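My questions concern the predicted model and sequence given below.
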Amino acid sequence: MRRAAGGAAVPALALALALSLAGCADDGGDRPAEPSDAADRAASAAASLASEASDVLASATAEAGHLIEEITEGVDVRGDVRLGTPRTDGAGRATVEVTARNTAASARSFVVQIDFTDRDGNLRDTVVVTVSGVPAGQSGRATARSTHALSGDVRAEVARAVRY
């Protein structure tokens, strides 16, 4: 089991809360929110909660994964997602290129949860990116960026990936 490292944020909790809205109407009507709307809200909420305590990070991450799996008509495609080498930007935030390969017969989008860890496997941050409108048989790219500065040897792994 991974441990939450000191100073880690609770963006996964924000992800869980935002993704839980995926089944709610986003305009007050009966129309369900689109999965991409939920991913956008999750990324926004994750950034705004970066200063929260880290003791709920592990359970929030598990909840986020559970909610991602519930995206209507989503397909688990973790094996179709590759990550580049994590780098640090000018603000000290970890970034990593995300490449999603669409093996479906038509254009699809992806929601990908990325876990940033230290070299010992301690969870430091969790972020969500959307790779939208990837044509059939092709790959799409996005960049995942940590919600706060991460020091030391930062690694990245695909925690969850759903194609819809």
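Okay, I see it. Numbering: from 1, shown residues only.

going forward, measure contacts and count neighbours with C-alpha atoms only.
OK.

List the contacts of Leu15.
Residues in contact with Leu15, defined by Cα atoms under 8 Å, 6 or more residues apart in numbering, are Ala39, Arg41, Ala42, Ala43, Ala45, Ala46, Ala64, Val127, Val128.

again, only this time at 10 Å
The neighbourhood of Leu15, defined by Cα atoms under 10 Å, 6 or more residues apart in numbering, consists of 21, 38-47, 49, 60-61, 63-65, 67-68, 113, 126-128.

Could you look up the SS state of it?
Classification of Leu15 using DSSP: H, G, I helix; E, B strand; the rest coil returns helix.

another structure for you, compare them:
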Amino acid sequence: MWFAKLAALVVSLALLGPACSPSGTSAPTSSNSAVRDDAPSPAAPAPAAKPPSEAPAVVLSPPGHPEARVTVEVARTPRQVQRGLMYRQVMPADHGMLFLMGQERIQSFWMRNTLIPLDMIFIGKDMSVAGVVAEAEPMTDTSRRVDKPSLYVLEVNGGWAAEHHVEAGTPVRFLNLGE
């Protein structure tokens, strides 16, 4: 009995893949290896919150509209990029995740194990929005991308980009990203 449960767990873990897949690949490669320990981790103490003025943030400045600020978690490592926002049941308004992709190219993301709809804002090295994928459907392996190269991807709650008039060409700046 315990062997059957263990075998089922191993198969389940083997089927789990990355939350997002850089450059349109869906199969693991040496630069995009699947995260096998991506199941929700036990509750850990939350890191001490920084004052809003010191927290990492992305500021988008749509012409003719007020600036919009997003407090972000930063995904810097391949493992952080792969895990992304998987298993999050809720994300506060005006919060998101900024993916530092390391190389400007056509980026492609999926929503495997992502529980909430997201807008994906692709940002070029010129610090302007390359394009937006709006309201990405949760829990799907559909590849989502824009047809312009990007170096960064900002994920926010679904509908956020339209609400704040963010579209291709919107200027972007980063605050307090550190390293």
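Okay, I see it. Here the structure is a predicted model, which means the values were calculated and not measured.

Drop the TM-score for these two in here.
Overlay of the two chains. TM-score (TM-score structural alignment, normalised by the length of structure 1): 0.32; 79 aligned residues with a Cα RMSD of 4.1 Å.

returning to that earlier point: show me just the buried residues among the contacts of Leu15 of structure 1.
With burial judged by 16 or more other Cα atoms under 10 Å, the buried subset of the contacts of Leu15 of structure 1 is 21, 38-47, 49, 60-61, 63-65, 67-68, 113, 126-128.

Pull up the gap between the nearest residue to Val133 of structure 2 once chain neighbours are set aside and Arg144 of structure 2, please.
With Cα to Cα, 6 or more residues apart in numbering as the measure, Met120 is the residue that lies nearest to Val133 of structure 2, at 5.0 Å, once sequence neighbours are left out. The gap separating Met120 of structure 2 from Arg144 of structure 2 is 9 Å, by Cα to Cα, to the nearest Å.

Quick one: neighbours of the nearest residue to Val153 of structure 2 once chain neighbours are set aside, just the number.
Leaving aside its sequence neighbours, Val153 of structure 2 sits nearest to Phe122 (Cα to Cα, 6+ apart; 4.5 Å). Here the neighbour count serves as a burial measure; for Phe122 of structure 2 (other Cα atoms under 10 Å) it reads 30.

What residues sit buried inside the helix or strand where Val172 of structure 2 lies?
Using DSSP states H and E, the secondary-structure element containing Val172 of structure 2 is strand 172-175. Going by neighbour count (16+ other Cα under 10 Å), the buried part of strand 172-175 of structure 2 is Val172, Phe174, Leu175.

re the thing from before, which residues do Met120 and Arg144 of structure 2 both contact?
Common neighbours of Met120 of structure 2 and Arg144 (criterion: Cα under 10 Å, 6+ apart): Phe109, Val132, Val133, Ala134, Ala136.

Now intersect these with the strands, please.
Residues of the shared contacts of Met120 and Arg144 of structure 2 located in strands (DSSP state E): Phe109, Val132, Val133, Ala134, Ala136.

Dump the residues you listed to CSV, plus distance to Glu163 of structure 2 and neighbour count.
Rendered in CSV, the data for those read as follows (distance: Cα to Cα, whole Å; neighbours: other Cα atoms under 10 Å):
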residue, distance to Glu163 of structure 2, neighbour count
Phe109, 22, 25
Val132, 13, 22
Val133, 14, 18
Ala134, 11, 20
Ala136, 15, 23
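
between those residues, which is closest to Gln80 of structure 2?
Ranking those by separation from Gln80 of structure 2, with Cα to Cα as the measure, puts Phe109 on top at 13.5 Å.

From Ala4 of structure 2, how far out is the closest one?
From Phe109 of structure 2 over to Ala4 of structure 2 the distance is 34 Å, taken as Cα to Cα.

for Ala130 of structure 2, same thing?
When distances are taken as Cα to Cα, Ala130 of structure 2 and Ala4 of structure 2 turn out to be 48 Å apart.
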